[in-house]
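Visitor: quick one: sequence and predicted model below, then my questions.
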Amino acid sequence: MLLNLDGRKIYFDLAGPQNAPAVCFTHSLAADGGMWTEQLVPLLAAGYRVLRLDMRGHGGSQPVEGDYTMDELAADVKGALDVLGIWKVHYIGLSIGGMIGQGFALAYPERLHSLTLCDTHPSSPDDSAGQWDQRKAAVRANGVKALADGNMERWFTTEFKDANPTRWKEIHSTICGTSDAGFLGCAAAIQNFDYLDRLPTIKIPTLVICGDDDPATPPDRNRLIASKIPGARYEDIAKARHLPNVERPEPFNRLMMSFLGLNR
């Protein structure tokens, strides 16, 4: 479904009873709300309302030309919730979705029941600027599809690809379908944000989850986030890379459902 946000189209998927507690998902760069498919069944079975949002230029959402900021992307989430009439949510974000979640918690704490941050960073990594410049150059030259194979190697173990070829192909296709403008705008946001020193001001119940073999947003960076947010808890997922919710849904879902239940 589509909603109109400041004159542009944002794609969303909303399922579950209207008056149920809402869980809002945001996805990783070059993905879309479909990366949370493995979480839908347990959430709906437990009586939650589930909202999956596509970032600008991703999935079914309209791109915006130029560089984005993390605060602008957090404001997109707030704007979507306003249009949909959802006042308060349990927020779950992975990778850039987790970066957006930190910005959302800092700017709009009154809109949150809880915060789950997965495989993410608290600030732009000091040594990553050149790497991101190379990726952006590749996209400008050949489109996002040029990064698809490399992304999949960082996102999943070889064992996952061999055991789940259909799901692997679905996610690979989603990367290839991401708009160049959406990728470039979000990549610029990743290159230029820093929430680290402000994390201690977050008072929302927070869970931080990371795949123990994640090369993109490694466990030490996620542990750092958990150490900065008062009362936050860190958990890792064994034998998983950047998308543990897809690669290892059973342990991920156990952690997610337990944490949501504690804060329902």
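Guide: In hand now; what should we look at? Numbering: from 1, shown residues only.

Visitor: from here on, contacts and neighbour counts on C-alpha atoms
Guide: OK.

Visitor: most distant residue from the centre of this structure?
Guide: Distance to the chain centre peaks in the chain at Ala141, reaching 26.1 Å (criterion: C-alpha atoms, centre = their mean).

Visitor: on the three-state scheme, that residue is what?
Guide: Per DSSP: H, G, I helix; E, B strand; the rest coil, the secondary structure class of Ala141 is helix.

Visitor: distance of it from Asp149?
Guide: Separation of Ala141 from Asp149 (C-alpha to C-alpha, to the nearest Å): 16 Å.

Visitor: same deal with Arg223?
Guide: 28 Å.

Visitor: show me where the stretch 51-200 of the chain has its strands.
Guide: Secondary structure of the stretch 51-200 of the chain (DSSP state E, counting those that start in this stretch): strands at 89-94, 112-118.

Visitor: dump those strands to TSV, plus mean neighbour count and distance to Thr174.
Guide: Shown next, in TSV, are these (neighbours: other C-alpha atoms under 10 Å; distance: least, C-alpha to C-alpha, whole Å):
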stretch	mean neighbour count	distance to Thr174
strand 89-94	25	16
strand 112-118	25	20
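
Visitor: nearest to Gln39, of these?
Guide: Closest to Gln39 of these is strand 89-94 (C-alpha to C-alpha; 10.8 Å).

Visitor: outside of the closest one, which residues touch it?
Guide: 21-28, 98-101, 111-120, 243, 260 (C-alpha atoms under 8 Å, 6 or more residues apart in numbering).

Visitor: want to try a markdown table for the strands of the stretch 51-200 of the chain, with distance to Gln131 as columns?
Guide: Below are the strands of the stretch 51-200 of the chain laid out as a markdown table (distance: least, C-alpha to C-alpha, whole Å):
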| stretch | distance to Gln131 |
| --- | --- |
| strand 89-94 | 20 |
| strand 112-118 | 22 |
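
Visitor: can you tell me which of these comes nearest to Lys203?
Guide: For Lys203, the closest of those is strand 112-118, at 9.5 Å, according to C-alpha to C-alpha.

Visitor: dropping in the other structure now:
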Amino acid sequence: MILQNPDGSETYYLELGDRSAETLVLLHGIGADHEMWQAQRQPYVDAGFHLLILDLFGHGQSSPLPSGQLFHWHNQISWLLAHRAVKTCTLIGVSMGGVIAQSFVVAYPQMVNNLVLADTFGELRTLREKLLGSAQLIGFHLFKRLGQQRLANSISQTYRADYAHLAQAYFSQVCLTANMDQLILARQAINQIDVLECLSEVTIPTLVMVGADLGQFFIEINQKIAQALPNAEFVVLQQSMDPSNLVNPDRFNHQVLTFLGFSAK
């Protein structure tokens, strides 16, 4: 479905499940789209949830991201919730989606009941953290010159582990149609995130997960988020990496549904 936003932009989204149930808003990672959540749709609907799965600005079938600022995504999410008459929701964000989810809950705490974050970051303050953000941005500039096929080939190697075949197949295809200028803008936007101090005021139940195969440094970045939140649970997912919902969907779904009070079927 396409939502015409107040500023003239468009949001593509899927709506699944019982509208009277708790709404889960699923926020994908950079370079992805709503299809990144293919392994979550049926299990979450079967568990009785109402799902809103959108293409974030700059991705998929939604409008371009106007500038490298996080507030554009805040507006996009709040407009979608208002359009579907959803007053409060559970936000689930992975990677870039996790950055946006943190930024949104700080800006609109009254609209979020529960928060699920995975494979993400809440600030880039140390030299090593800043280098991580800069390296990703440089990489997108490089692949803008090299072409989308080279990007797809590189991503395919990232997910060459046997257990990551679903992510490998997905990203090998979605990268072929990636708009590199939009990915650069998106990366510039998420590199601005700096909310860890603000998260101390976010008291809603939160689950923070990270894939073990991302390495100790990235595990610690996600652990910092959990430590900043007063009511957070922290889980390291074995045989997983960014995005964990696609690399190890069974374990990801089990953790999410258990956290939300349901058992995976």
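Guide: That came through, no problem. In this text the structure is predicted, and so the values were computed from the model without any measurement.

Visitor: please work out the TM-score for the two chains.
Guide: Overlay of the two chains. TM-score (TM-score structural alignment, normalised by the length of structure 1): 0.89; 257 aligned residues with a C-alpha RMSD of 2.1 Å.

Visitor: one step back: any idea which of the strands of the stretch 51-200 of structure 1 gets closest to Ile175 of structure 1?
Guide: strand 89-94 (15.3 Å).

Visitor: Leu3 of structure 1 falls within a strand, correct?
Guide: Yes: according to three-state DSSP, Leu3 of structure 1 belongs to a strand.

Visitor: residue in structure 2 paired with the residue farthest from the centre of structure 1?
Guide: In structure 2, Ala141 of structure 1 lines up with Arg145, judged by TM-score structural alignment.

Visitor: likewise for Glu247 of structure 1?
Guide: Checking TM-score structural alignment: Glu247 of structure 1 goes with Val247.

Visitor: and stretch 239-250 of structure 2, which residues are buried?
Guide: With burial defined by 16 or more other C-alpha atoms under 10 Å, the residues of stretch 239-250 of structure 2 counted as buried are 239-249.

Visitor: and the end-to-end length of that stretch?
Guide: Span of stretch 239-250 of structure 2 from end to end, C-alpha to C-alpha: 11 Å.

Visitor: for stretch 107-122 of structure 2, same thing?
Guide: 14 Å.

Visitor: corresponding residues in structure 1 for that stretch?
Guide: Against structure 1, stretch 107-122 of structure 2 falls on residues 107-122 (TM-score structural alignment).

Visitor: circling back to that earlier point, Asn4 of structure 1: which of the strands of the stretch 51-200 of structure 1 is closest?
Guide: Taking the strands of the stretch 51-200 of structure 1 one by one with C-alpha to C-alpha, strand 89-94 is closest: 20.2 Å.

Visitor: which residues of structure 2 does that closest one align to?
Guide: With TM-score structural alignment as the criterion, strand 89-94 of structure 1 aligns to 89-94.

Visitor: just checking, Val23 of structure 1 is part of a strand?
Guide: Yes: under three-state DSSP, Val23 of structure 1 sits within a strand.

Visitor: of Arg223 and Asp149 of structure 1, who's got more company?
Guide: Taking Arg223 of structure 1 and Asp149 together and counting by other C-alpha atoms under 10 Å, Arg223 has the greater number of neighbours (19 against 13).

Visitor: isn't the more buried one up against Ile229?
Guide: No: between Arg223 of structure 1 and Ile229 there is no contact under C-alpha atoms under 8 Å: 10.3 Å.

Visitor: show residues contacting stretch 1-14 of structure 2.
Guide: By C-alpha under 8 Å, 6+ apart, the residues outside stretch 1-14 of structure 2 that reach it are 34, 51-57, 60-63, 76, 79-80.

Visitor: just the closest of those to Leu166 of structure 2, please.
Guide: In terms of C-alpha to C-alpha, no member of these lies closer to Leu166 of structure 2 than His34, at 14.8 Å.

Visitor: so how far is Tyr12 of structure 2 from that closest one?
Guide: 9 Å.

Visitor: show me where the stretch 51-200 of structure 2 has helices.
Guide: 71-83, 96-107, 127-146, 148-158, 165-174, 180-190 (DSSP state H, counting those that start in this stretch).

Visitor: quick one: closest of the ones you listed to Leu16 of structure 2.
Guide: Across the helices of the stretch 51-200 of structure 2, Leu16 of structure 2 has its closest neighbour in helix 71-83 (14.0 Å, C-alpha to C-alpha).

Visitor: contacts only, for the residue most central in space within structure 2.
Guide: Residue closest to the mean C-alpha point of structure 2, counted by C-alpha atoms, centre = their mean, is Gly97 at 2.2 Å. Gly97 of structure 2 is in contact with 26-30, 120, counting by C-alpha under 8 Å, 6+ apart.

Visitor: residues contacting Leu260 of structure 1?
Guide: Leu260 of structure 1 neighbours (C-alpha under 8 Å, 6+ apart): 90, 114.

Visitor: state the distance from it to Asp71 of structure 1.
Guide: In terms of C-alpha to C-alpha, Leu260 of structure 1 sits 25 Å off from Asp71 of structure 1.

Visitor: re earlier: which residues are common contacts for His34 and Tyr12 of structure 2?
Guide: Common contacts of His34 of structure 2 and Tyr12 (C-alpha under 8 Å, 6+ apart): 54-55, 60.

Visitor: top of those residues by number of neighbours, please.
Guide: Busiest of the shared contacts of His34 and Tyr12 of structure 2 [other C-alpha under 10 Å] is Leu54, holding 28 neighbours.
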